[in-house]
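> A predicted structure for the sequence below; I have some questions about it.
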Amino acid sequence: MVNRRRIIARVVCLVLILIFVPYIVSRIASSWRGLSAHASTSMDAPSVNGRPLRIACYNIAHGRGQSKSNWTGESKAMRQQRLDEIAKQIASVDADIVVLNEVDFDSSWSFSVNQAEYLAEQAGYPYRAEQRNLDFRVLFWKWRFGNAVLSRFPIRDSTVIDFPSYSRAETLLAGKKRGLECVVDIEGTLIDVAGVHLSHRNEGVRTKSVDLLMNVTKPKLIAGDFNSTPTGFPRSTTDASEGNAIDKVDENALFQRRPIDSPSGESEFTFHSSDPGSVIDWILASDDWQIIDYKAIPSLLSDHRMLVAEVMLVSDAQEVESGNANKP
């Protein structure tokens, strides 16, 4: 009887070791894996002389398409085909910089593919930065995903934007939503671009995150899934003190946004892609920039639509206008 108890105790200890040692190691290592930058010199950067900068943002929903669960049961080939289609869509909009949300880095449910790397290669982006929101492992299953910035121009520096936590315990055990700020070198001009994905569960956390974006960080262009739509727009929400994250952007008056008014048709809605009814994805530009064009791209490759904006530095736009005015 004693030997049997010892055997059971040893088996239990072995199982606990198998479960918790990989998990603990993954959580300790997550701090070193939280941010990375990658470059390939196989492509030349395009010229932007006299033309707008085109920036896109896209929550790709881990490549799961319209499914509500990441454990879709589809094959690796099916997921790969969807990634190929996403890459073609990204390439088709001809963006200079692309912000990706809900992109997997070696997650088990997406067959351990680094989606940022794959999309960068397939869509033709020689530079990328990756930032992980969640990063942990249990036995043989890995959860590693977050934000990425793809660029046709060199990324000179990248940092993590540490947003407020929804839960301290959750942050410790698995991670939390954060942002990614990149310094992009566009023909000698350094541009601060931030990719963000704010809390999907709490408007108060989103409002505090916007406070940090407005008052602590220094990006000139901010893009991503804010999970917030302003007062007066369909499906707008507020926190306990009637606060709203996009309203907070407007109150700070540091950034321009589109659409300004509540959309009159579904063409400006970004979510849900199969039944568009709200605007929760945004591209914000500081007053240094002029927004020339802005549109959502209809597609069912994700539950979000991709946003594409054309922006130009005000000083450059004035030069172009002056040059056109002086032409005979």
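Now that the structure is in, tell me what you want to look at. Residues are numbered from 1 along each chain as shown.

> hey, let's count contacts and neighbours off CA atoms from now on
Noted.

> how about the strands in this structure?
With DSSP state E as the definition, the chain shows strands at residue ranges 35-39, 53-59, 97-104, 127-138, 141-151, 155-161, 179-186, 189-197, 221-225, 255-256, 281-286, 289-297, 306-313.

> reformat those strands as TSV; add mean neighbour count.
Output for the strands of the chain, formatted as TSV (neighbours: other C-alpha atoms under 10 Å):
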stretch	mean neighbour count
strand 35-39	15
strand 53-59	24
strand 97-104	26
strand 127-138	24
strand 141-151	25
strand 155-161	19
strand 179-186	22
strand 189-197	21
strand 221-225	25
strand 255-256	19
strand 281-286	24
strand 289-297	18
strand 306-313	23
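
> out of those, nearest to L212?
strand 155-161 (8.8 Å; C-alpha to C-alpha).

> which one of the strands of the chain lies nearest to A77?
For the strands of the chain, proximity to A77 was assessed by C-alpha to C-alpha; strand 97-104 is nearest, at 16.3 Å.

> including distance to S274, could the strands of the chain go into a markdown table?
Formatted as a markdown table, those follow (distance: least, C-alpha to C-alpha, whole Å):
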| stretch | distance to S274 |
| --- | --- |
| strand 35-39 | 33 |
| strand 53-59 | 14 |
| strand 97-104 | 18 |
| strand 127-138 | 26 |
| strand 141-151 | 23 |
| strand 155-161 | 31 |
| strand 179-186 | 27 |
| strand 189-197 | 21 |
| strand 221-225 | 17 |
| strand 255-256 | 27 |
| strand 281-286 | 15 |
| strand 289-297 | 12 |
| strand 306-313 | 13 |
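
> what about versus this one:
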Amino acid sequence: MPTRRLRLLSANIQAGASTRGYRDYLTRSWSHILPAGNKRNALDQIATLAREHDIVGLQEADPGSLRSGFTNQTHYLAERAGFPYWSHQTNRRVGTVASSANGLLSRLPPVRVEDHPLPGRVKGRGLLLARFGPGKAGLVVAIAHLSLGAQSRRLQLECIAERLADAPHAVLMGDFNCEPTRPELQVLFRKTLLQPPTRPLPTFPAWRPQRAIDYLLVTPALHLHALDALPAAQSDHLALSATLDVPEHALAAERTP
């Protein structure tokens, strides 16, 4: 079966802020609400990393508020890294001071991009879902940033599982805020074809990675060649970079004029 090799990246970019140790959460807390701290340089570094990939999923990208200098960071990265297709999903706003979004950058034209709010005790989480190729056989790429609480994560994972239940060619990437042994994750593996990570990579904290809380999960029909954890500028999470073989028929709509 003919396949196409794609490179995917999942990155929690922390809105371009810099965190180099636990003390920075206190001493640099101002950088999460003010447009300072050399965020533009951090975004340029992330753009350099993203440029090497075909599809990028972003978490904690600011869609345009005070802390980003009213810059839509997903759009900025798309332009700097040369991606012709981009989309974002604003999930949480704190007035005009700070906002948070999931983002998609793609070199392939999506057939459709869907915005699905996720349940939870505190509102502000969502699933950004992009469909490539024909119908149910097409490639589905889903991007999520889950809650800190286990009960909310369980509700969110059940919702995600419903969206991906019948997808033979699916990728789910993002910041799950939990390690792969957590029981709430099992709903994904019971109700979808997504496979548990065979080699969980520690991604948090970025300066001394100890916890595997960021994932790039795939279904068996997508052959995973490589998975690496890489710095995303000075974010507190490492990014995940994957190389996949995708059946050509799952991307067939890409050829349609």
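Received it, and whenever you're ready, just let me know what you need. It should be emphasised that the depicted structure is a prediction, and the values quoted were computed from it without experimental measurement.

> related to what we said a few turns ago, and V15 of structure 1, which of the strands of structure 1 is closest to it?
Judged by C-alpha to C-alpha, the one of these that comes nearest to V15 of structure 1 is strand 127-138, at 11.8 Å.

> centre of the chain versus the closest one, how much separation?
Its chain's C-alpha centre and that of strand 127-138 of structure 1 lie 11 Å apart, by C-alpha atoms, centre = their mean, to the nearest Å.

> report all helices and strands that that strand contacts.
helix 2-33, strand 35-39, helix 115-123, strand 141-151, strand 155-161, strand 179-186 (3 or more C-alpha pairs under 8 Å, 6 or more residues apart in numbering; DSSP states H and E).

> adding distance to M312 of structure 1, write those out as a markdown table.
Listed next are those as a markdown table, based on distance: least, C-alpha to C-alpha, whole Å:
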| stretch | distance to M312 of structure 1 |
| --- | --- |
| helix 2-33 | 34 |
| strand 35-39 | 25 |
| helix 115-123 | 23 |
| strand 141-151 | 17 |
| strand 155-161 | 19 |
| strand 179-186 | 12 |
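
> ok, now which ones touch the aligned partner of S87 of structure 2 in structure 1?
Aligning on TM-score structural alignment places S87 of structure 2 opposite A129 in structure 1. Applying C-alpha atoms under 8 Å, 6 or more residues apart in numbering to A129 of structure 1 gives the contacts L35, S36, A37, H38, A148, V149, L150, I155, S158, C182.

> out of the residues you listed, what pair is the most spread apart?
Checking the contacts of A129 of structure 1 with C-alpha to C-alpha, the most distant pair is L35 and L150, at 13.9 Å.

> how much space between the equivalent of L108 of structure 2 over in structure 1 and F20 of structure 1?
The equivalent of L108 of structure 2 in structure 1 is F153 (alignment by TM-score structural alignment). Noted for F153 of structure 1: a distance of 42 Å to F20 of structure 1, by C-alpha to C-alpha, to the nearest Å.

> I figured D245 of structure 2 hits H223, correct?
Yes. Contact criterion C-alpha atoms under 8 Å: D245 of structure 2 and H223 qualify, at 5.1 Å.

> quick one: contacts for N324 of structure 1?
Here N324 of structure 1 is in contact with no residues (criterion: C-alpha under 8 Å, 6+ apart).

> any idea how far Y294 of structure 1 is from it?
According to C-alpha to C-alpha, N324 of structure 1 and Y294 of structure 1 sit 23 Å apart.

> check W71 of structure 1 too.
34 Å.

> do the same with Q122 of structure 1
Applying C-alpha to C-alpha, the value for Q122 of structure 1 to Y294 of structure 1 is 24 Å.

> repeat that for T217 of structure 1.
Using C-alpha to C-alpha, T217 of structure 1 is found at 24 Å from Y294 of structure 1.

> with R51 of structure 1 instead?
Applying C-alpha to C-alpha, the value for R51 of structure 1 to Y294 of structure 1 is 15 Å.

> and what of V149 of structure 1?
Here the criterion is C-alpha to C-alpha. By it, V149 of structure 1 lies 19 Å from Y294 of structure 1.

> before we move on, what about L134 of structure 1?
L134 of structure 1 sits 31 Å away from Y294 of structure 1, taking C-alpha to C-alpha as the criterion.

> now which residue in structure 1 aligns to L244 of structure 2?
Aligned by TM-score structural alignment, L244 of structure 2 pairs with V311 of structure 1.

> just to check, that match is in contact with D288?
No. In this structure, V311 of structure 1 is not within contact of D288 by C-alpha under 8 Å, at 9.9 Å.

> check contacts around D316 of structure 1.
Going by C-alpha under 8 Å, 6+ apart, D316 of structure 1 touches G50.

> mind redoing it with 10 Å?
By C-alpha atoms under 10 Å, 6 or more residues apart in numbering, the contact set of D316 of structure 1 is N49, G50, R51, P52, W289, Q290, S322.

> those: which two are farthest apart?
Taking C-alpha to C-alpha, the two most distant members of the contacts of D316 of structure 1 are W289 and S322; they sit 16.8 Å apart.

> count residues in the vicinity of the aligned partner of Q81 of structure 1 in structure 2, would you?
For Q81 of structure 1, the aligned residue in structure 2 is N41 (criterion: TM-score structural alignment). By other C-alpha atoms under 10 Å, the residues close to N41 of structure 2 number 12.

> who's in contact with N41 of structure 2?
G16, A47, A233 are the contacts of N41 of structure 2 under C-alpha under 10 Å, 6+ apart.

> likewise D293 of structure 1?
The neighbourhood of D293 of structure 1, defined by C-alpha under 10 Å, 6+ apart, consists of P52, R54, R258, V308, A309, E310, V311.

> which residue in structure 2 aligns with it?
Match for D293 of structure 1 (TM-score structural alignment): A226.
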